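In: 3D, please:
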Amino acid sequence: MDLASIKKFFASLTLQKLVPVILIVVIGLLLVKLLLKLFDRVLERSRLERTMFSFLRAAMRTLLYTILVLVAASSLGVDVTSLVAILSVVSLAISLAVQNALSNVVGSVTLLTTHPFHVGDFVEIGSDSGTVEEISVSYTKLATVDGKRIYIPNSDAASARICNYSVEGRRRVDLYIGVSYDAPAEKVREALLAAAQHPKALQDPAPLVVLNNYQDSSIQYLLMLWTASGDYLDVRFAVNEAVKRELDARGIAIPYPQLDVHFEPQKRNT
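Out: The predicted structure follows:
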């Protein structure tokens, strides 16, 4: 549309043409406000995450206002077809420019709809592990046990292998202990079960000790006990220390690899 066409368009505007457009805009704004309220109620009943709630509401708001602008322009005699074509080209250019950002948005939608984890869960995403602090539109933020913050792009998080350690509410602590071949099995089992009597260790299911493997220098036992997900590290470290204490109290040795080398003197040829 050239300058002359624009001047001709504005010159053709009369009160008779503007009144219907104004009514359309006013009624349209009221309808948009009403539809957004209804949409908010639907989202609240769906119990979506707040991040997802805000994203969907912003998308719906943009869509409704775009439709209102197109209807108003059409009532003024503007060629909406060309306007739609221009908007399509602009949206395509924008989408190509922010392709990575859009892939993260799609990833956030995937995470917030499939719910592989929630804020507060301890998870392992790919090679990174930590407590989920935030699921934003672009990144998932993890707090590691050693005080670091990891920001994982949602596109990577949605396609990665996710292990959620908190979803079941409890975790099993597995401790592998090697003891001397000379130690009686019942005595070892008694020591390990005594070490498992931690205040935060669950008794249902009860701690279990099994003979796991015969190794070169030791017999390997496996101590299994359950605890709440949030107490996992505390229980693991405390019980691991208690194992050494209980074995020492019973005189059970924890061997280490040894190599005996024997030399035979060579016989001299006479």
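
In: okay, CA-based contacts and neighbour counts for the rest of this
Out: Noted.

In: contact partners of the strand or helix carrying residue 134?
Out: Assessed by DSSP states H and E, residue 134 sits inside strand 128-135. Applying CA atoms under 8 Å, 6 or more residues apart in numbering, the external contacts of strand 128-135 come out as 51, 108, 118-124, 140-145, 150.

In: Sequence B follows; please return its structure for comparison with A:
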Amino acid sequence: MTYQTGMLTMMLTSIVYALVILAVGYWGAKIAVGLIRGLMERRETDPALVGFVANLLNAAIITFAFIAALGQLGIETTSLVAVVGAAGLAIGLALKDSLGNFAAGVMILIFRQIKSGDVIEAAGVIGVVETLNIFSTQLKTGDNKTIFVPNGKLVGDNIINYSTKGTRRIDLVYGVSYEANLAQVKQVLTDILAKDPRVLSEPEPFIGVLELAYNSVNFAVRPWVENANYWPLLF
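Out: Next up is the predicted model:
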């Protein structure tokens, strides 16, 4: 009877300890998630990344507490950890490309190479950044198409961000006849730019002969404009 009572006491004690471990893990996860959320939000980290990191941290702490509780109950957890590790490795290999896109997305969100509203050129695409997601970036092209570019391609390629500076230069080429008065052509082009309020006076526009082509003398016309006026003036 004493032996049975002792065994029952040990079982109840183990169950209580296991419940305590689960409770500590649960509340510890809530506290840790709250701290990491507050820290990342104070640093103005992208909400998508904040949510993902918070959920990942919560799952990791709860999983650790669950395994510890099973160990407290006398259940062998070594094989369970090995199975979880093997499953994680298999999933990682199967989702290699997706994990690469995820890692690239985290880098983009942390280092803020681009943000919503920026006009960028990358992975052979030019467009306005509409949404930055963990796995892909959504762009809107000039002809109103929506393109989802995997973040791995963005990070693996050169990214040209046309919105980081307040102004842009427009590169135009105008051809005139060989019989034309080149000085007069240059003056006409100068007057046209001077009359357009969208063209900036500083830096001063460049106008000059670019090349002597087969059928024309080509002038390079390079005015500077604010970013918002680039496309309207170009076309």
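
In: show me the contacts for the residue nearest to the spatial centre of the first structure.
Out: The centroid of the first structure falls nearest to residue 117 when counting by CA atoms, centre = their mean (5.0 Å). The contact partners of residue 117 of the first structure, by CA under 8 Å, 6+ apart, come to 111, 123, 164, 167.

In: Provide a ChimeraX selection command restricted to the buried entries of these.
Out: Selecting only the buried entries of these in ChimeraX, with 16 or more other CA atoms under 10 Å as the criterion:
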select :111,123,164
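
In: Looking at the contacts of residue 117 of the first structure, which are in helices?
Out: Within the contacts of residue 117 of the first structure, residues falling in helices by DSSP state H are residue 111.

In: Which of the contacts of residue 117 of the first structure sits closest to residue 203 of the first structure?
Out: residue 167 (19.9 Å; CA to CA).

In: Translate the closest one into the numbering of the second structure.
Out: With TM-score structural alignment defining the correspondence, residue 167 of the first structure maps onto residue 164 in the second structure.

In: Against residue 118 of the second structure, how distant is that match?
Out: Distance, residue 164 of the second structure to residue 118 of the second structure, using CA to CA, to the nearest Å: 8 Å.

In: all helices for the second structure, in order.
Out: Using DSSP H, helices in the second structure cover 2-42, 47-72, 78-94, 96-111, 151-156, 182-195, 230-234.

In: report the angle between the axes of the second one and helix 96-111?
Out: With axes from the mean of the first three to the mean of the last three CA atoms, to 10 degrees defining the directions, helix 47-72 of the second structure sits at 120 degrees from helix 96-111.

In: mean per-residue distance, helix 47-72 of the second structure to the first structure?
Out: Following superposition, helix 47-72 of the second structure is found to deviate from the first structure by 1.7 Å on average (mean CA distance after the TM-score superposition for the first structure).

In: Would you mind giving the residues in the first structure matched to that helix?
Out: Under TM-score structural alignment, the match for helix 47-72 of the second structure in the first structure covers residues 50-75.

In: Please apply the same query to the shortest one.
Out: The alignment of helix 230-234 of the second structure onto the first structure (TM-score structural alignment) covers residues 232-236.

In: And the contacts of that stretch?
Out: So stretch 232-236 of the first structure is contacted by 171-173, 198, 200-201, 227 (CA under 8 Å, 6+ apart).

In: Likewise for stretch 98-115 of the first structure?
Out: 48-49, 52, 95, 117, 135-139, 153-158.

In: Repeat that for stretch 19-30 of the second structure.
Out: 57-58, 61-62, 64-66, 68-69.

In: would a markdown table of those residues with neighbour count be doable?
Out: Converted to a markdown table, the contacts of stretch 19-30 of the second structure look like this (neighbours: other CA atoms under 10 Å):
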| residue | neighbour count |
| --- | --- |
| 57 | 17 |
| 58 | 20 |
| 61 | 20 |
| 62 | 21 |
| 64 | 14 |
| 65 | 23 |
| 66 | 19 |
| 68 | 18 |
| 69 | 23 |
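
In: hang on, the earlier thing: what is the mean deviation of the strand holding residue 134 of the first structure from its aligned residues in the second structure?
Out: Counting by mean CA distance after the TM-score superposition for the first structure, strand 128-135 of the first structure comes out at 0.9 Å.

In: Please identify the buried residues of that strand?
Out: 129-135.

In: can you check stretch 163-171 of the second structure too?
Out: Applying a neighbour-count criterion of 16+ other CA under 10 Å, one finds 163, 167-170 buried in stretch 163-171 of the second structure.

In: first vs last residue of that stretch, how far apart are they?
Out: First-to-last residue span, stretch 163-171 of the second structure, CA to CA: 17 Å.

In: For it, give me every contacting residue.
Out: By CA under 8 Å, 6+ apart, the residues outside stretch 163-171 of the second structure that reach it are 118-120, 162, 220-227, 230, 234.

In: switch to 7 Å and redo it
Out: 118-119, 221-227, 230, 234 (CA atoms under 7 Å, 6 or more residues apart in numbering).

In: Now, of those, which are buried?
Out: Buried residues within these, counting neighbours by 16+ other CA under 10 Å: 118-119, 221-225, 227, 230.

In: Among the residues you listed, which pair sits farthest apart?
Out: Pairwise over these, using CA to CA, the maximum falls at 118 and 221, 25.6 Å.

In: on that earlier part again, tell me the gap between the match of helix 47-72 of the second structure and the middle of its chain.
Out: Relative to the centre of its chain, stretch 50-75 of the first structure is centred 29 Å away, using CA atoms, centre = their mean, to the nearest Å.

In: With stretch 136-149 of the second structure instead?
Out: For stretch 136-149 of the second structure, the distance to the chain centre is 14 Å (CA atoms, centre = their mean).

In: where in the first structure is the aligned partner of it, by residue range?
Out: With TM-score structural alignment as the criterion, stretch 136-149 of the second structure aligns to 139-152.

In: Between the two ends of that stretch, how far is it?
Out: End to end - CA to CA - stretch 139-152 of the first structure spans 5 Å.

In: Over to stretch 92-108 of the first structure?
Out: 21 Å.

In: so how far is that stretch off the chain centroid?
Out: Using CA atoms, centre = their mean, the offset of stretch 92-108 of the first structure from its chain centre is 20 Å.

In: Read off where it ends up in the second structure.
Out: Taking TM-score structural alignment, stretch 92-108 of the first structure hits residues 89-105 over in the second structure.

In: in that stretch, what counts as buried?
Out: Neighbour-count burial for stretch 89-105 of the second structure [16+ other CA under 10 Å]: 98-105.
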